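>>> From the sequence below, what's the structure:
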Amino acid sequence: MGALCKAATLRIGGLALLLALLPSARAFATGRACVARAGAPARRCRALAAGARAADADVDVAVVGAGLGGLAAAAILTQRYGKTVGVFEAHDTVGGVAHAFKAGGFHFDAGPTIVLGCGGAPGPAGAVSPLRQVLDATGVADAIEWLPYDRWGMIVPATEAPECDGRWDLVLGAGAFERGALARFGGPHALAEFAALREATAPLAAGAQIPTLAMRSDGWSLLPLLRHTAPVRALLAHGASVPTGPFAPFLAGERAGGIGAGVRDAWLLAWLDALAFSLSGLPAARTPAAAMAAVLQQLHGKCGAQLDYPTGGFGAIARALAGAVDGSARACAARGGGELALRRTGSFVRCRARVASIDVEGGRARGVTLSSGARVTARDGVICNAPVWALDALLSGGGNGGAPVDETLRSFSQRASRAEMTRSFLHLHVGLDSAGLDLTELRAHYTVMRSGLLSADPCAELNMIAVSCPSVIDSTLAPAGKMVLHAYGAGNEPYELWADERRGSAPYERRKVERAQALWEAVERVIPDARARAEVALVGSPLTHEAFNRRPRGTYGAAAEALLADGRTPCSRLVLCGDGVFPGIGVPAVALSGASAANALVDPLRHWAELDALDRERAAAVAAAAAAAGTAS
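Here you go, the predicted structure:
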């Protein structure tokens, strides 16, 4: 399955409370498309390109990595706080595992395929998705047009659902799942067990009421939460440790608060494992309880949840955030109302600029050194959006003048490097001729269970295959009469099968063809003659994912139990963000961790004042939307 994304995290001292919904499926670009970089002042760009060894650039904050977490942090620091930020990315394009690329005239998403809660006008409580909240706060929400839809297709072996030839839809909204798939495939107690599970986990979903911009990864994390005492009390209803713990006690009925006796129905258990695997790369029992609570509440709630796809593909999100960093984008309703040019503070994003080391002096992060030898001084600190497994190497990369790294910091970084990794990916990007196909009969997204949902482990190797068909709702992704498909196994491809291969070698190419047969079979369950129609077909392996996105072992991300509690480190002014930090894997989750990291480098009173400004902007946006609706009626 692709990504249904929603996350909210509450941190009280050492407490981290996660609410996340079906994150993005991690991926890579098999092409080398170069997105236009967010601009920097010409003098600074030339200095960095020249690789001079003096202090080639001075910024307030240096950000390692232009993944969505790093871009979110940089955009917030620039647009909300007026900071000068430099973002340094080793790849030739922005977006990290959520970047996009073009091949043969087709536009492909490298990773995420669907998100939830990003479209539509903000309500009185604001947007639900942390990603949308970041886009709103940084003034670039209007740079993205969201295309909504309300279901995805499920394809299982015909023997599991012979009456519908193994094909059915998961429809979002109150009662739709209960009246549809659960009533059809579940046992006699499935409906009651599902209702009890939703009721028992409902308090954990209260974190959605806490704004993403209220989060901060430092010792002042409690202060902004004083503005939101009601959802905090609801989150703590089960006890402080439950939301960050695994979902296993809820499945067993141990945390039901007297409601029900857990889940015993075999089909419902298999379905929950499938949802959880999309979320975390792990079965439901090992997935954070609050994450599963968000799944149960958001997919099946009363508010008419919808899936969203950004026109032009997911690369539009990274480009919008990069545009917020350098102030090149324009959007409506930012500070003061009307259409305004964004702030220009000299912030910039540099691609093909690999960070060799994070420079630490006197127990404080002072900047970064690039692989070219260029030094960047960061007055206020450094945000690291690189995978947590890279942190130890970055802290011992030679940029500290040979000075030894503090033992406490080294111990922390080495512990981070031992975090359990989930498995990797296998991808198939296809551009094909759609002549004669009725696209209105296709779904924008499918989940294909090759070996079965009930008859096999949903988390088994290459069992669950996502098949994204975004051309069904966005014709801009392909030339007229063509369409794009993206099939992938997220977190279910063993890296060990590829560890001894060399990219580009004949054995490696043969293995790609062999392993991709599972993906082609899944695609053919959607379009039977897809191979004959294919004009572009690109296979990406765990090694591709590892090489292009610098993901160790091509991993999906850190296992839920291995996530760092927050972005704090023993080093002053060094903050982490990304999918190795709570809330973990997923586009909105990393957007939230980026916001937390950004706020941690700002004075808490300045942060409080900015939350007041955001409240005023939200109220103005709601009033404007209501006025527009009244005029239209």
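>>> switch to C-alpha atoms for all contacts and neighbour counts from now on
Will do.
>>> Which strands or helices does whichever strand in the chain runs longest pack on?
Longest strand in the chain by number of residues (criterion: DSSP state E): strand 482-493. Applying 3 or more Cα pairs under 8 Å, 6 or more residues apart in numbering; DSSP states H and E, we find strand 482-493 packed against strand 106-109, strand 424-433, strand 464-468, helix 506-526.
>>> any residues touching the last one, and which ones?
Same thing as helix 506-526. 155, 426-428, 442, 448, 450, 462, 465, 467, 487-489, 501-503, 530-531, 539-541 (Cα atoms under 8 Å, 6 or more residues apart in numbering).
>>> Just the buried positions in the following helix or strand past that helix, please.
Per DSSP states H and E, helix 506-526 leads on to helix 530-533 as the next helix or strand towards the C-terminus. Neighbour counts over helix 530-533 (16 or more other Cα atoms under 10 Å) mark 530, 531, 533 as buried.
>>> can you give me the helices for the stretch 251-400 of the chain?
Per DSSP state H, counting those that start in this stretch, the stretch 251-400 of the chain carries helices over the ranges 266-280, 289-299, 315-326, 391-395.
>>> which secondary structure elements does the last one contact?
When you say that, I think you mean helix 391-395. Checked by 3+ Cα pairs under 8 Å, 6+ apart, helix 391-395 has strand 355-361, helix 407-417 packed alongside it.
>>> which other residues reach it?
So helix 391-395 is contacted by 355, 356, 357, 358, 359, 360, 405, 410, 413, 414, 416, 417 (Cα under 8 Å, 6+ apart).
>>> Relative to residue 171, which of those is nearest.
Residue 171 lies nearest to residue 416 out of the contacts of helix 391-395, by Cα to Cα, at 39.1 Å.
>>> just to revisit the earlier point, go through the helices and strands packed on strand 482-493 and pick out the most buried.
Highest mean neighbour count of the helices and strands packed on strand 482-493: strand 464-468, a mean of 28 (counted as mean count of other Cα atoms under 10 Å).
>>> could you say what helices and strands that one packs with?
Strand 464-468 is packed against strand 445-449, strand 482-493, helix 506-526, with contacts defined by 3+ Cα pairs under 8 Å, 6+ apart.
>>> for comparison, sequence B:
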Amino acid sequence: MLTLADKTGSQTDAEARPHAVVIGSGFGGLAAAVRLGARGYRVTVLERLEQPGGRARVHRQDGFTFDAGPTIVTAPFLLEELWRLAGRRLADDVALVPMDPFYTIRFDDGATFAYSGDPDRMQAEVARFSARDVAGYARFMAFSREVCRIGFEELGHVPFGSVGSMLRIAPDLIRLSGHRSLHAVVARFIRDPRLRTVFSFHPLLIGGNPFRASALYGLIAHLEREWGVHFAMGGTGRLVDGLVGLIRSQGGAVRCGAEVARITVADGRATGVALADGTEIPAAITVSNADSAYTYGSLLAGGSRRWNPRRLARARSSMGLFVWYFGTRRKYPQVGHHTILLGPRYRELLADIFDRKHLAEDMSLYLHRPTATDPLLAPEGCDAFYVLSPVPNLAGGQDWADLAEPYRQRVQARLEATLLPGLSQALVTSRVTTPQDFADDFLSVRGSGFGLEPVLTQSAWFRPHNRSEAVANLFLVGAGTHPGAGLPGVLSSARILDSVVPDARSCACPSTDRSARRAG
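You can find the predicted model right below:
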């Protein structure tokens, strides 16, 4: 065996700390690294791409800055806690500004709903669409508050590692209609079809079908009202840079261009990772921020009785995402920071995407114009945009090498006919990301945008556990484990490590030196 010495060639006191390896540098992996560093581990984050962030990477071209993934911050206290754990303040590194409204929902007939966190303004918006639904809206928000209290505040950072843990919440699950879909529960409170759409679409933000996702995801409405919706000045990439800085300030490392080929296992325990170049990196604990289906299906080569190849093949993956990033030589001041542009169909379009896996002619779009808040993300006098269209994942068999440009043109035509007149003449830069890119770049199974679909039978105990039941010393964070996708979800998955990973300063974890081994 060839030993590759570390940069100093000697082992310092810091290097004698138990070593933790984190696979992937998405928000879940970066948050996990900060938390482990605060609890005495020496942490190495391994990222196969050339920049950290995972789905939150940044594209820079022609003077424009495009956040590739998350565009908003909810529950900012989860980020503030990470900075405190590293002895810093979030506000010293990143400026978060509140969105008002959170977003504008535009229906196919041109009617708009301004969705905000102000109760009086929201009640007025509801009344403008349907006065008879004002009381029902108030009841729905009371429901959302209770679901948020239990589902997020009490259980969002609690591991579901046993059947008993699931059974203990069963009474609350039934009482809060967790066995019903969110749209079905919204329909109990609200009669107007357009308002039912307004208050049921939130699961789409985390990869779920509102007609199938558990009503527990109704918590998002209260979560947004309680803690607001924010934008990070400079883009979400500033948060990634800040987290990388925290890890390094703790003595940890973030290595890009380091592809993990497998998790090494001995006597039923994870012992570290092997890289694609043959290098082996030993670790006392291993944390995977990779797609959970990829973790079990590839990094462990199906080495789990519960998450075996047959189970993974039957699992439901979230939808795919088509994202077009573009810049214009002119500004569109009439367009807000966030706009949800709905098509003529709701239920049927979602059935095409999630069930039939059919790429429909019509579409609904999420349009992000960050330069409405931060003009410095584009050259002077220009606007930067990101438009996302939910599409089938790769199980639909679409060949995106052929479809990407025709579909982009359809998205462009839809935007030009509604929100962005003159778009064709105004374009100065453009790039797209398809479900195939999610599979190639992020190793996302079926090219899904958010990992496993958030249905009840793939939530909590039914989801891959934060502490692997297959291999000791292996832990999972990110969208594919409990509690699920979305920035609050993946940050909470890292928070769970505090209760399932022993503190390095008091546990019997074996220390591992910093050397890496190359087979051969």
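>>> now the helices and strands packed on strand 464-468 of structure 1 as CSV including distance to residue 347 of structure 1?
Compiled in CSV, those are given as follows (distance: least, Cα to Cα, whole Å):
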stretch, distance to residue 347 of structure 1
strand 445-449, 37
strand 482-493, 34
helix 506-526, 41
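>>> how about the ones you listed, which one is nearest residue 189 of structure 1?
Comparing these by Cα to Cα, strand 445-449 comes nearest, at 24.1 Å.
>>> so how far does that closest one sit from its counterpart in structure 2?
Taking mean Cα distance after the TM-score superposition for structure 1, the mean distance separating strand 445-449 of structure 1 from the aligned residues in structure 2 is 0.7 Å.
>>> got the contact list for that strand?
1-2, 113-114, 152-157, 458, 463-470, 522, 525.
>>> before we move on, back to that, out of the helices of the stretch 251-400 of structure 1, the one nearest residue 250 of structure 1 is which?
helix 289-299 (7.7 Å).
>>> Can you tell me which of the helices and strands packed on helix 391-395 of structure 1 is nearest to residue 170 of structure 1?
helix 407-417 (37.5 Å).
>>> Which neighbouring elements make contact with that closest one?
Packing partners of helix 407-417 of structure 1 (3+ Cα pairs under 8 Å, 6+ apart): helix 391-395.
>>> once aligned to structure 2, how far is the helix it packs on on average?
Relative to structure 2, helix 391-395 of structure 1 is 3.5 Å off (mean Cα distance after the TM-score superposition for structure 1).
>>> what distance separates that helix from the middle of the whole chain?
Relative to the chain's own centre, helix 391-395 of structure 1 is displaced by 23 Å; criterion: Cα atoms, centre = their mean, to the nearest Å.
>>> One more: stretch 518-538 of structure 1?
27 Å.
>>> Relative to residue 194 of structure 1, which of the helices of the stretch 251-400 of structure 1 is closest?
Short answer: helix 266-280, nearest of these by Cα to Cα, at 7.8 Å.
>>> That closest one to strand 445-449, inter-axis angle?
Here the directions of helix 266-280 of structure 1 and strand 445-449 differ by 120 degrees (axes from the mean of the first three to the mean of the last three Cα atoms, to 10 degrees).
>>> In helix 266-280 of structure 1, which of the residues would be classed as buried?
For helix 266-280 of structure 1, burial by neighbour count (16+ other Cα under 10 Å) applies to 267-280.
>>> mind giving me TSV with those residues and columns for distance to residue 175 of structure 1?
Shown next, in TSV, are those (distance: Cα to Cα, whole Å):
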residue	distance to residue 175 of structure 1
267	18
268	15
269	18
270	19
271	16
272	17
273	20
274	20
275	18
276	20
277	23
278	22
279	22
280	25
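>>> quick one: the strands in the stretch 1-150 of structure 2?
For the stretch 1-150 of structure 2, the strands defined by DSSP state E, counting those that start in this stretch occupy 2-4, 19-23, 42-47, 58-61, 64-67, 73-74, 96-98, 103-106, 112-115.
>>> and residue 168 of structure 2, which of these is closest to it?
That would be, of the strands of the stretch 1-150 of structure 2 and by Cα to Cα, strand 73-74, which comes in at 28.1 Å.
>>> Comparing the closest one with structure 1, how large is the average distance?
Relative to structure 1, strand 73-74 of structure 2 is 2.4 Å off (mean Cα distance after the TM-score superposition for structure 1).
>>> Identify the residue range in structure 1 corresponding to that strand.
Using TM-score structural alignment, strand 73-74 of structure 2 lines up with residues 115-116 of structure 1.
>>> Please enumerate the strands of the stretch 401-520 of structure 2.
427-433, 474-476, 516-518.
>>> Enumerate every residue touching the residue in structure 2 that residue 190 of structure 1 lines up against.
Aligned counterpart of residue 190 of structure 1 in structure 2: residue 133 (TM-score structural alignment). Neighbour list for residue 133 of structure 2: 126, 127, 189, 190, 191, 192 [criterion: Cα under 8 Å, 6+ apart].
>>> of the residues you listed, buried ones?
126, 189, 190, 192.
>>> from the residues you listed, which two are the most distant?
Farthest pair in those, by Cα to Cα: 126 and 189, 12.5 Å.
>>> anything in contact with each of the two?
Shared contacts of residue 126 of structure 2 and residue 189, counting by Cα under 8 Å, 6+ apart, come down to 133, 137.
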